[in-house]
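Q: Okay, here's the prediction I keep looking at, along with the sequence it came from:
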Amino acid sequence: MNIEPYLTPYKYGKPVLIGSGEKGSFDERCVDCPFVFQHNEKFYMMYVGFDGVGYQTGLATSENLLDWEPIGTILRRNEGSGWDDKNIAGTWIMKENHIDAPPVLKKWDNKYWLVYHAYPENGYEEGSAKIGLAWTEDENLLEWHRLSEPILTPEAGDWWEKGGLYKECLVEHGGTFYLYYNAKNTNEGRWIEQTGLATSKDLQKWERYSNNPVLRVSENRWDLGFVSDPCVLYDTDRYQWVMYFFGYDYKKAQEGIALSKDLLHWEKYPDPIIEIGKEGEIDSIFAHKPSVISHNGVLYHFYCSSRRHKEGDPTVNFGNEFRTITVAASEDIFS
């Protein structure tokens, strides 16, 4: 199993995006869940912010992939259809899939399509989340229209997803839409998160794959608790699909990788490809939630980084945590 072409061992070691820390701002406590893409010759990052009440979703832009400027909130509280008006996390906009090509957005039915999940209650991921879709014709990507009903619910799912649905990855291939998502088996006590798949021909009607979950936790290993947050890309040269994900053993969250020839059957590499940092480093608690793109022949691997809060940090999240977004690369471009 050759994963060498997909590795990003060189860490930036600093945040590229930090929550505002401003009272009443959607990202007062932290930023989370990066999704990086290219649009109209600019780089964009969609990301989730937490303000102590719930999630909302924002957008930032960059010229160089390291310096990011927030430009607005695109999925806001109190603007949904009841099920999604409190706590809403956008995680993926449909784009080109190739790992070695510009990650530009692509349209279907003359619209851009965004997938998100929403929790039914205020608080930090309170209740069982459902998955929804939003669309826009706005080339500035600031005004989104949400479908009134969710496309996937935990109630309609199998045993492994009854606790709620999480971060999504939407891929179009050969006229079929593939929606990867992670889900938890219960809301009570310590849960297990695994990654499943649903498919559709029209983005409206979805059918869960019969052999879910497609990515499963490993016994007594670094990913024994979670295999979550899929980021799926296609390698044209090697005729295979690559899934970046994170594993969690209830102590450390670290990045992993899996490969597939058909989008259905996945082989996990047995070890993490990005480990947590040393004590005090920006990712000393968590290094997780991947968004990987290629630019000028270099892979940029954005992820959510967490360490213990220090005096002077602009934000503090639950658990005395400083949660930011950082990046690693396939080449040593940060020296």
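A: That came through fine. Not measured: the values here are computed from a predicted model. Residues are numbered from 1 along each chain as shown.
Q: all contacts plus neighbour counts: C-alpha atoms, from now on.
A: Will do.
Q: ok, Ile282 touching Gly13?
A: Yes. Between Ile282 and Gly13 a contact is recorded at 6.3 Å, counting by Cα atoms under 8 Å.
Q: Of those two, which one has the most company?
A: Ile282 (25 against 15; other Cα atoms under 10 Å).
Q: neighbours around the nearest residue to the more buried one once chain neighbours are set aside, how many?
A: Computed as Cα to Cα, 6 or more residues apart in numbering, the closest residue to Ile282 that is not its neighbour in sequence is Arg307, at 5.6 Å. Residues near Arg307, counting by other Cα under 10 Å, number 22.
Q: Am I right that Arg307 falls within a helix?
A: No. With DSSP: H, G, I helix; E, B strand; the rest coil as the criterion, Arg307 is strand rather than part of a helix.
Q: Ser228: neighbour count?
A: 34.
Q: now swap in Arg221 and tell me
A: 13.
Q: related to what we said a few turns ago, measure the residue nearest to Ile282 to Ile285 for me?
A: 5 Å (Cα to Cα, to the nearest Å).
Q: okay, pairing it with this:
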Amino acid sequence: MLKKMPKPIIVPSENGFDSRCSYNPAVIREGSTYVMLYRGESEDGLTGRIGLALSSDGVSFVKHPLPVLEPELGCEIMGVEDPRIVKIGKDYLMTYTGYDGKIARLCLAISRNLLSWGKVGAIFDEFPGNYLRPKNWTKSGAILPEKVSGEYVMYFGDSNVWIAYSDDGLNWEYEREPVMKPRKGKFDSLLVEPGSPPVKVGDSIVLIYNSADENLVYRPGIAVFDADDPSRLVWRSEKPIMEPEYEWEVKGKVDNVIFVEGLVDLGEKVLLYYGAADKYVGLAIWEGTLRELIEKAGGGDVIQG
């Protein structure tokens, strides 16, 4: 279905902040330049930082030598991790995970140039615990970069998927009931969480999501929500759209992981950027439209408009 590059497009550096792992990429295209923000960890393995890499073709990236986001706040003292990025107006918004050694919190940063970032801090002051996560644990915020019904929408969470709404993209209020849950006996039976930022296609919102089963094999799927009611799940794939297959996807810091965080929609081509085995960055290419990818995944004509 998707053609995966046979080798990683980003690997750990020989030394520096990302010498142990370089993975979980967010990617945005600005003019003819592809900008990647990725999670880097050094050999001490203690603290995550966010690095930056640039490309003219979306495949061959050159890393910036220094991280663009480092732990500073108390809620992120042990790491800043797993960025997603969108552009709203003139501002770039990055959601990321801040980790203090015990609790992961969904955080937000803002930039005008993708290099210098101002931190807004943790998005939610409190959040209820559940079967998998303790109280106040939040992660994986994926923002739709256009308003629907007068509000911005964000899907988030890494056990179930929840939804939150915002007038300005900075201040968010969440709904307490999840909009998507794991499914017993499926590839997403243990947990589900948003992947790359969602995309509006016709009258629908398309979300590539990540998931794991009880064997802790991570594979992505596709979910479709109603743009008139972004909390209403219309359809989701019965099978994953990718599987860990290559040695560098199967063996790493965490084995058997494909974790999508970046999507670039070029119209007649879709680029999906993913973390592999919590160590590398991989790229999968779909030669067709996003609508056609959903149809190929088994959704038929679920996208309307």
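A: Looks like it came in fine. Every value quoted in this text rests on a predicted model; they were computed, and no experiment measured them.
Q: Wait, Ser231 of the second structure touches Ala164, no?
A: No. Using Cα under 8 Å, Ser231 of the second structure is not in contact with Ala164; the gap is 9.2 Å.
Q: Now name the helix or strand holding the spatially most central residue of the second structure.
A: Geometric centre of the second structure, nearest residue: Glu261, 2.9 Å, by Cα atoms, centre = their mean. Counting by DSSP states H and E, the element that carries Glu261 of the second structure is strand 258-265.
Q: Could you do Arg232 of the second structure as well?
A: strand 229-236.
Q: Not counting its own residues, what contacts that strand?
A: 153, 163, 179-180, 205, 221-226, 299, 302 (Cα atoms under 8 Å, 6 or more residues apart in numbering).
Q: Can you tell me the closest non-neighbouring residue to the residue mapped onto Ser218 of the first structure from the second structure?
A: Applying TM-score structural alignment, one finds that Ser218 of the first structure aligns to Arg183 in the second structure. Closest residue to Arg183 of the second structure apart from its sequence neighbours, by Cα to Cα, 6+ apart: Ser189 at 4.6 Å.
Q: thinking the one you found is in contact with Glu214, fair?
A: Yes. Here Ser189 of the second structure lies in contact with Glu214, judged by Cα under 8 Å, at a distance of 6.7 Å.
Q: Return the members of the contacts of strand 229-236 of the second structure classed as buried.
A: In the contacts of strand 229-236 of the second structure, burial by neighbour count holds for Val153, Ile163, Val179, Met180, Ile205, Gly221, Ile222, Ala223, Val224, Phe225, Asp226, Gly299, counting by 16 or more other Cα atoms under 10 Å.
Q: Including secondary structure and distance to Arg133 of the second structure, could those go into JSON lines?
A: Below are these laid out as JSON lines (DSSP: H, G, I helix; E, B strand; the rest coil; distance: Cα to Cα, whole Å):
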{"residue": "Val153", "secondary structure": "strand", "distance to Arg133 of the second structure": "23"}
{"residue": "Ile163", "secondary structure": "strand", "distance to Arg133 of the second structure": "17"}
{"residue": "Val179", "secondary structure": "coil", "distance to Arg133 of the second structure": "17"}
{"residue": "Met180", "secondary structure": "strand", "distance to Arg133 of the second structure": "16"}
{"residue": "Ile205", "secondary structure": "strand", "distance to Arg133 of the second structure": "27"}
{"residue": "Gly221", "secondary structure": "strand", "distance to Arg133 of the second structure": "22"}
{"residue": "Ile222", "secondary structure": "strand", "distance to Arg133 of the second structure": "23"}
{"residue": "Ala223", "secondary structure": "strand", "distance to Arg133 of the second structure": "22"}
{"residue": "Val224", "secondary structure": "strand", "distance to Arg133 of the second structure": "25"}
{"residue": "Phe225", "secondary structure": "strand", "distance to Arg133 of the second structure": "25"}
{"residue": "Asp226", "secondary structure": "strand", "distance to Arg133 of the second structure": "28"}
{"residue": "Gly299", "secondary structure": "helix", "distance to Arg133 of the second structure": "31"}
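Q: Include distance to Arg20 of the second structure when you put those into TSV, please.
A: Listed next are these as TSV, based on distance: Cα to Cα, whole Å:
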residue	distance to Arg20 of the second structure
Val153	34
Ile163	34
Val179	36
Met180	34
Ile205	36
Gly221	28
Ile222	30
Ala223	33
Val224	36
Phe225	37
Asp226	41
Gly299	39
